[in-house]
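> Quick check, what structure comes out for this input:
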Amino acid sequence: MGVSQPQDTPQKRITHDTIHFAIPAPPKIFTGRDALINEAVEILCRRSQNHLAILGPGGIGKISLALVISNTPEVQAKYQKFHFLPCDILEDQNGLIQGLIQVLGLHMQEGKSQHAILYDYLQINQNPLLFILDNFETPWNYKNARTEVKHFIEKIADFSSITLIVTMKGMEGPGDIAWKILGKSQIPTLSREAAREAFYQISRKIKTEDNSGKFDHLNEQLDCVPLAIRLIAQLAKKINLENLLRRWNELETKIVSESEAQPGKLTNVEFSIELSVGLFDPTAKDLLGALSYLPNGVPHWNQTLSKMLPEVPESEIKVFQLLDCSLVLEKSEALMMLAPVREYILVRYNISDFCHNQK
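Here you go, the predicted model:
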């Protein structure tokens, strides 16, 4: 397979500690995902080589799923050890190669490039290796890196001893690889029962009829998104549900965050959404603003959207871009937006800005 050889150009140095401290711990409380876990274990433990893609919007629990799956007894028995690569700190092919060299514990050799050291090792390795490439949309969408990153992951996937798990926003896995898509499509939100169970376990609230009613009302605004549920449950340790409801009505998505100096995708819903929104031009943001005013979505959007929003040029292409970053979802031919995303877009990119831009 012909692959472009990357130049070892100077860039920020990726160390073992850089990667180690970017890896989250497996969640201690994890509800409503048994069927997905069982499906993934069955795929990964087949005799034939299979690569698994875990796809979905920010906050849906892709990282947690990957970690829980990789720590199951069946997967650990087959692979003995898995290597987790936090790709949100690895911008391109060179960064990915540096990262794999670090997690594999390989050492530089005089006169050999990084890619040669990595590929030589993988060529002679006979033990089953499981790589988790988390947040792969970062190098996949980075500037002009797509072609080299595509070649890189395709070549890694070709080694018979390697199994890949990739987590990313989007509708399909990267490159020309026969991915097994977990859940057959994107990862769904939690069921109401699983969301309620997670909330009570994390918040340690006593389950009463009054508390259940207040949480159910709040959960309608959270749309059963796992990250939002976890963050609200953490707040519920300090604030009673009545005040939490009042604060939600005042602040909406701003309340769904953990207190820290620099927000991250695992601790702040707004931060996760804004990372995706930042990839798009103003007309795509205009489209997001318009869609946020449609809580029931757009039925048969591919037939109706251009008529509803004639001011948005190439609206169908814009929709596919938004689908690719999971800012919107397609359900039964309807274009939908999860409630936390919709609430954020309503405030940040409102319809009045859209109308003003079209004058």
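
> Every contact and neighbour count from this point should use C-alpha atoms.
Noted.

> On the three-state scheme, Pro27 is what?
Using DSSP: H, G, I helix; E, B strand; the rest coil as the criterion, the local structure at Pro27 reads coil.

> List of residues touching stretch 115-130?
Applying Cα atoms under 8 Å, 6 or more residues apart in numbering, the set of residues contacting stretch 115-130 from outside is 5-6, 78-79, 81-83, 97, 100-101, 106, 108-109, 159, 161-165.

> Please indicate which of those residues are buried?
If you count burial by 16 or more other Cα atoms under 10 Å, the buried members of these come out as 6, 79, 82-83, 97, 100-101, 159, 161-165.

> Let's compare: structure for the following, please.
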Amino acid sequence: MSSFADVLRELRTARSLTQEELAERAGITAKAVSALERGDRRRPYPHTVRSLADGLGLEDAERDRLVGSVPGRATTGRTVAVLPAPQGPVLGRDADVDAVAGLVAERVRRLVTLTGPGGVGKTTLALVVAARVADRFTGGVTLVDVAALRDPDAVLPAVATALGVPEGGYAGTAASLAPYLEHRHVLLVLDNLEQVLDCAPQVTELVTSCPDLSVLATSRAPLRVRPEREYRVAPLDQHDALRLFLERADAAGADLGTPDQAGTVAALCQETEGLPLAIELSASAASSLGPAALLERLGSLVTEGPRDLPPRQRSIEATLDWSVELLPPAARALLGALAVVPASFTPAAAEAVGGEGALSGVHTLLEHSLLTRVDDVDGVPRYRLLEPVRQYAVHRWPQDGSAAARRGLGAHAWETALVRGQQLRADEQAAALDVLDAELANQAAGLDSLVELGRNDDAADLLRHGWLHLALRGHARDGQAWLGRARGLPMSDRGRASWMVAHAGLCHLAGDTDELRRTSEAARDLARLAGDDLLLLEAAVLGGFGAVFAGDHDAAAALVRDHAGLLESSGDGYVRTHFGIVDGQLALLSGDLPGAEHRLLEAEAMARRLGNPFTLAVVLNVLATVSELREDHATSALRLGEATEISADASLSWSLAYSLPALAGVAVRVGEVAAGARLFGASASYAAQHGIATTFQASQDLAARDLADARNRLGEPAFRREWDAGRAATIAEVGELAREVTRRARA
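Okay, the predicted model is just below:
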């Protein structure tokens, strides 16, 4: 198949267009077109491909050919757009679906909680109801599975992340999250709340603060708050239990519907007390053991279950006991090992905690309905223990028996951080961010394991290579907690320098410039003692940003000058490009606009070759400041428009927090004052929600001037209306407004 560069060149030549002419039509730079046709950028962003296709005036077939020549790029997204299908058949729930759908759709109560014992089918019912009523919620349906959480205060951050508002900067309160949901008719499905019931007051406050929000929750116990309407999910009746049993047994390859087995099968269904999980596990077991032998064994196990639990829970415990006993030894051991993994996991993670032969065990656990397949990430399959099964495994294999699994989890988390950390600095950044989002809870558990085992240098490595993910995807609070777990531990010079680099990076995000400079200086000294040149450069570039942002031009210049030789020999494109940004910012703040533009254009060229979206967005943001100081609004809009789309495509909260206020200022200066005020409101909300402090002085000065101008020109009432509308806008709405401002500014 022809490369993207070849197809683009062919289509442009066929239309007798120069690169400059195509660039003008597509609204991108001629350098970008040249880089694409040379093959320097092998995987352009979707918005760039669309712009090129529009600029070329392609017919459908030609457009498909151009799009098809782009190598695959992982998609990103922060909100669940498609609800997962229920696992297995949905039988005997028609009346429940009608009743709950009526409560939710008619908003009889805006907080409906499905309660019942574990394994009764609460999640299945919630998914079916949500799909039934989805068209009644113009703001969409968002599923948030909180099964991996243990801290009630982590529920709202999980909600914010699922809605596309990562939790780092909105202070973890319902009051600060509410503006994001204002005027959005959203159904929020909160699944598996029973272990975080103390979140009830926060959920209540969110519901009462957002008149257009409805919540459908599942829990083994009610939240017991006044706005709640509890709906008790009963077990299946005998008829539907039998239907489910026979269907699942048939799927497992057994024919248990013969007349001579009917009585035994009916007795089995009665013993399961109509709990779908127990029925499915029993049916799977009966296909190999036979219903008579199963009934004999199951009966004794039910009566031997924990007597302080309700009978239905004893049935699930008994079924799981029996099911585990029937597993091959390797699969049984793997189930215990996987209990240490709090979130979904890959085959590689299963091997890390379960050892050799784990993949065969994964297949066995899937067949026995003890494991479920969840959405792939970056083309790699992921699995998750059903939460009742994981809780059972944790109880059966106590902590002292899972030491090897915890060691494996720590090692896997460390390796994941190193591999994905390298990708964060290259053209695979977007895919690496998605993987690390899926691994967030596992990385935290792995960090704990490393600390527990005394592998403190490895824990510091995990932090060093993972802090950028935490910063870019709005997990600043997680980052600070992770740093705290390793703070003050005995480490080598290199380990302490690694910890300090992570700390400095998150200080940079939060705008704590003084601490950033102190920490980066200490990290440089330790890295120098350890003889780790790349670590030294990482600390130095963070120190350079700190000096620039603090207005200490001499210190910034010294850092650039003192590390030039080492930088040239390092060959690390990411660090070199960011040093170029520091150099350009320094020239900009010194008033040398030609020098700043020259250095930043060199950094832009390096960033485009690197293919790293965050790096390119940062360069474009600073270049746009140069354009604004020259009052070249069209060029500023072009650069900021690209930076905004890049950041939105990859969900890069950090760079987006700089692009939006700059673009708002451009809007004000070209006469789109209302749009500018709305973008200012959106940018302020976005930066606060993500814990980002935009402290580059040149950008701050321009934004402050343009914000005051917008307020004066609109008048306070009109300005406030636009500002509030911007604060309430979704990221998709903000992106569309940004594109419109860019188009008008370039007109």
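
> quick one: which two of the buried ones among the contacts of stretch 115-130 of structure 1 are the most distant?
Maximum pairwise distance among these (Cα to Cα): 29.1 Å, between Pro6 and Tyr79.

> secondary structure class for the corresponding residue of structure 2 for Asn71 of structure 1?
In structure 2, the residue paired with Asn71 of structure 1 is Ala131, using TM-score structural alignment. In the three-state summary, Ala131 of structure 2 is assigned as helix, counting by three-state DSSP.

> dump the residue contacts of Ala131 of structure 2.
Residues near Ala131 of structure 2 by Cα under 8 Å, 6+ apart: Leu83.

> and the gap between the residue in structure 2 sticking out farthest from the centre and Gly274 of structure 2?
In structure 2, the residue that sits farthest from the middle, by Cα atoms, centre = their mean, is Asp260; the gap is 53.1 Å. Distance of Asp260 of structure 2 to Gly274 of structure 2, given as Cα to Cα, to the nearest Å: 22 Å.

> all strands of the stretch 351-500 of structure 2, in order?
Under the criterion DSSP state E, counting those that start in this stretch, strands of the stretch 351-500 of structure 2 are mapped to 371-377, 380-385.

> do the same with structure 2
Ranges of strands in structure 2, per DSSP state E, are 111-115, 141-145, 186-191, 213-219, 228-232, 371-377, 380-385.

> Can you tell me which helices and strands the last one packs against?
The helices and strands touching strand 380-385 of structure 2, judged by 3 or more Cα pairs under 8 Å, 6 or more residues apart in numbering; DSSP states H and E, are strand 371-377.

> Give me the residues contacting the strand it packs on.
Where contact means Cα under 8 Å, 6+ apart, the residues beyond strand 371-377 of structure 2 that reach it are 344, 362, 365-366, 381-386, 434-435, 438.

> Produce a ChimeraX select command limited to the buried residues of the residues you listed.
Here is the ChimeraX selection string for the buried members of the contacts of strand 371-377 of structure 2, based on 16+ other Cα under 10 Å:
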select :344,362,365,382,383,384,385,386,434,435,438
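
> how about the contacts of strand 371-377 of structure 2, which pair is most distant?
Of all pairs drawn from the contacts of strand 371-377 of structure 2, the one with the largest separation by Cα to Cα is Leu365 and Asp434; the distance is 26.1 Å.

> before we move on, the earlier item: now, which of the contacts of strand 371-377 of structure 2 sits nearest Gly641 of structure 2?
Checking these against Gly641 of structure 2 by Cα to Cα gives Asp434 as the nearest, at 23.4 Å.

> where's the closest one relative to His469 of structure 2, distance?
As judged by Cα to Cα, Asp434 of structure 2 and His469 of structure 2 stand 9 Å apart.
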